[in-house]
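Participant: this one's sequence-less:
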């Protein structure tokens, strides 16, 4: 009989129930993690009564299959004032289970907003394998007498090791990738932004503001994808330039070993010696450029994460608004939940503003560095090009002719890379992002319309 790992046993034994793609989980807790609000989806799929959930700790739905190290990372993010996104498995009141992509956002009052959705991408399979390894470690050290706090810390360390082995420097880098992908795929599969026909008064304004915010976030995400494409193209052009200049240096070294003497040797090698000298300086600049582009890419990934989180919060707001009557009824819990979402949206827009400012700073530095590389390469590139035109290559020995041909190919490739770098550098600084004032205005409209709705007689 095959021995299953602890997490595998949970997977094999638990009955799972399906979460619909349009079912969003909503809850708000206080600073201690005590549930203060929960939507109908959360109540229904938790298989607990609402009276059991309200005032209960949120870990009432925690499943032991999720490693403690994951929650250790979650709290590290939340205590630093940053939102968290990650895959969780919950255990319902009847011991059945359901998988979620959970997001948790700090609120101004010290509490936390959780909005979760069904996982719909292949990222879950990768993360599940990581969880298996982390959970096995935690079970082993617990069985050896380690206390739960230390086991969670060891689990978090193992989690980071597993992520590093898959190309993620930190857990934050993982969540920057999975959340935008999950939100985009969920939106592709869903029935669209919830709405309500026949809305009037403050409710109509609320729904209109939600639609406008969603559209503005859509434009913002499109702009970020364009920026990501330009950044990736710049990185590839820089790598090609490094390869071509290094190839010319290698060939010049081989030429130096040729059996050629006198003026012919000087004529052949002098331009390449200039190229070699400039290559060292250019190499430093291209290394700096590569580092700047990594920073730019990370900033873009972080921006896309916050846009995706805001889209999820906007969809949750639309879901609440679509369920309201034109005038408040006896149960105003849906409308009363919206202020927590607008608080999270305001924080998200503020973070996007910081990311845009950082993008502008980095893109200016990248553009300046590209201009430096182009300027440094101009003299040796022109010298080599003239040398290739003026030299009587046919008078050289066959092996020298072959090396000159290689230099020619390398210089042509370097020239093409320089032209591409210059073009992309100009595009990067010219790419615009949507005005964040419009996002702020839409969030303010949502807040004002909610207040007006709740204030109706």
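Facilitator: Looks like it came in fine. All values reported here derive from a predicted model rather than from experimental measurement. Numbers count the residues shown, from 1 in each chain.
Participant: CA only for contacts and neighbour counts going forward, please
Facilitator: Will do.
Participant: my read: residue 320 touches residue 338, true?
Facilitator: Yes - judged on CA atoms under 8 Å, residue 320 makes contact with residue 338 at a distance of 7.4 Å.
Participant: Nearest to the spatial middle of the protein, which residue is it?
Facilitator: Compute the mean C-alpha point of the chain, and by CA atoms, centre = their mean the closest residue is residue 176, 2.7 Å away.
Participant: That one reaches residue 300, doesn't it?
Facilitator: No - the pair residue 176 / residue 300 is not scored as a contact, 9.4 Å apart, by CA under 8 Å.
Participant: you'd agree residue 100 is in a strand?
Facilitator: Yes - per DSSP: H, G, I helix; E, B strand; the rest coil, residue 100 lies within a strand segment.
Participant: joint contacts of residue 176 and residue 300?
Facilitator: Residues touching both residue 176 and residue 300 by CA atoms under 8 Å, 6 or more residues apart in numbering: none at all.
Participant: this is the comparison structure:
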């Protein structure tokens, strides 16, 4: 069954007709010059094929879009990364249309982009951010500065980086679109949302853990002060202080290695979840774009090699699915690494009990300084309870992420959109 070529009536002004069930795609060379696309792209943009093919993709750019977004968009693509985001475009007749665009480098060069109509709450938030950025750019903000400001604002809105924003916004747009089209919620997408929610919860606990670790660093200093007051009889307290200082250094090193920094075990886990979530969502929309294109009726003026484009869409969607599956294996591996690290940290924290016991012994031996030493003991009690509780929770969350990743990995075919058959897996 072919998609009808009957064009919907276009209004004199406002928004160009673009339905929630429609997906359009375009393909460009390395410079962003349009090489191909589908009939929906041509119809919504209102540009005839002979003016689309060979034109720079910015021919459809709307002046309401901040330059900073495109700086970020092309920076990622040129670095060989996928990218997605909200874009306002302008049709040839002056009408506008919003899309959620997903773009990727192509094997052998060039780029491919697929777009759907956005409708989630994230879309409303980001469109307001774009308005603010456009005003700042009009006042002299450079595209590079605008891009940095956009990423900074996303962090303020709760996203750790642009990768996590893509993962979240993609998932929400898919869910909103399914609802608009009366589809059952996608099981794979829901599982990914649960995994992402668990990772965000782990981030909250690790941030609190870091704050407690920072507070621990004051304990050896307080012990040294107490030891100096005791003079000759302060030897045991000084020894305890030295021992605690060594433990504090071990804790600090563990935090640096497994929690802080872009190369840490926790960052690897978080990034692997985002990558797999993004690629799985992009695979799904690419597969649906391919299914639509196969039933689409070509216009008489079309200059598109349809067999070639079908092959391209199959290759790209299959590649995304394979990469998403590979990323899931990375999630499993990183969850195991981080889980073991949490276990090691719990054993290290258990060593605080020895220091705490030594402090209690000294408290009994030095009644004249009992109040100061008891304050340190109370501190140690509080720290240990807090650390053990946080580590237990992080361990539970990590186990949940691992279990969910395995479930996703075992149910790989659950991500296909309705009506799309199985696709072969590339090496």
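Facilitator: All right, it came through fine. Given the structure is predicted, the values throughout are model-derived calculations rather than measurements.
Participant: ok, back up a step: tell me which element the residue nearest to the centre of structure 1 falls in.
Facilitator: Assessed by DSSP states H and E, residue 176 of structure 1 sits inside helix 171-189.
Participant: Residue 221 of structure 2 too?
Facilitator: Using DSSP H and E, residue 221 of structure 2 falls in helix 218-230.
Participant: rewinding a little: now do the residue nearest to the centre of structure 1 against residue 157 of structure 1, distance only.
Facilitator: 19 Å (CA to CA, to the nearest Å).
Participant: List the residues that contact the residue nearest to the centre of structure 1.
Facilitator: Shown in contact with residue 176 of structure 1 (CA under 8 Å, 6+ apart): 301, 302, 304, 305.
Participant: where exactly do the helices run in the stretch 101-250 of structure 2?
Facilitator: Using DSSP state H, counting those that start in this stretch, the helices found in the stretch 101-250 of structure 2 span residues 121-138, 143-156, 162-180, 187-216, 218-230, 235-258.
Participant: no, scratch that, I was asking about the stretch 301-450 of structure 1
Facilitator: In the stretch 301-450 of structure 1, the helices defined using DSSP H, counting those that start in this stretch lie at 333-390, 398-430, 436-454.
Participant: Can I get those helices in a markdown table including distance to residue 63 of structure 1?
Facilitator: Shown next, in a markdown table, are the helices of the stretch 301-450 of structure 1 (distance: least, CA to CA, whole Å):
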| stretch | distance to residue 63 of structure 1 |
| --- | --- |
| helix 333-390 | 26 |
| helix 398-430 | 46 |
| helix 436-454 | 35 |
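Participant: Need the ones you listed in TSV (columns: distance to residue 37 of structure 1 and mean neighbour count).
Facilitator: Converted to TSV, the helices of the stretch 301-450 of structure 1 look like this (distance: least, CA to CA, whole Å; neighbours: other CA atoms under 10 Å):
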stretch	distance to residue 37 of structure 1	mean neighbour count
helix 333-390	7	18
helix 398-430	44	18
helix 436-454	17	19
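Participant: mind checking which of the helices of the stretch 101-250 of structure 2 is nearest residue 16 of structure 2?
Facilitator: Of all these, it is helix 121-138 that lies closest to residue 16 of structure 2, at 17.4 Å by CA to CA.
Participant: Could you measure from residue 151 of structure 2 over to residue 371 of structure 2?
Facilitator: 50 Å.
Participant: repeat for residue 206 of structure 2
Facilitator: On the measure of CA to CA, residue 206 of structure 2 and residue 371 of structure 2 end up 32 Å apart.
Participant: Pull the contacting residues for the residue lying closest to residue 319 of structure 1 once chain neighbours are set aside.
Facilitator: Closest residue in space to residue 319 of structure 1, ignoring its immediate chain neighbours: residue 194 at 5.4 Å, by CA to CA, 6 or more residues apart in numbering. For residue 194 of structure 1, the contacting residues are 315, 318, 319, 322, by CA under 8 Å, 6+ apart.
Participant: And residue 83 of structure 1, by the same measure?
Facilitator: With contact set as CA under 8 Å, 6+ apart, residue 83 of structure 1 has these partners: 77, 103, 104, 105, 106.
Participant: The third one is in contact with residue 84, isn't it?
Facilitator: Yes - judged on CA under 8 Å, residue 104 of structure 1 makes contact with residue 84 at a distance of 5.1 Å.
Participant: where do the contact lists of the two overlap?
Facilitator: Common neighbours of residue 104 of structure 1 and residue 84, using CA under 8 Å, 6+ apart, are residue 78.
Participant: gap between the closest residue in space to residue 110 of structure 1 that isn't next to it in sequence and residue 385 of structure 1?
Facilitator: Nearest-residue entry for residue 110 of structure 1: residue 31, 5.1 Å, with adjacent residues in sequence omitted and distances by CA to CA, 6+ apart. As judged by CA to CA, residue 31 of structure 1 and residue 385 of structure 1 stand 68 Å apart.
Participant: and what of residue 263 of structure 1?
Facilitator: 20 Å.
Participant: again with residue 90 of structure 1
Facilitator: Counting by CA to CA, the gap from residue 90 of structure 1 to residue 385 of structure 1 is 66 Å.
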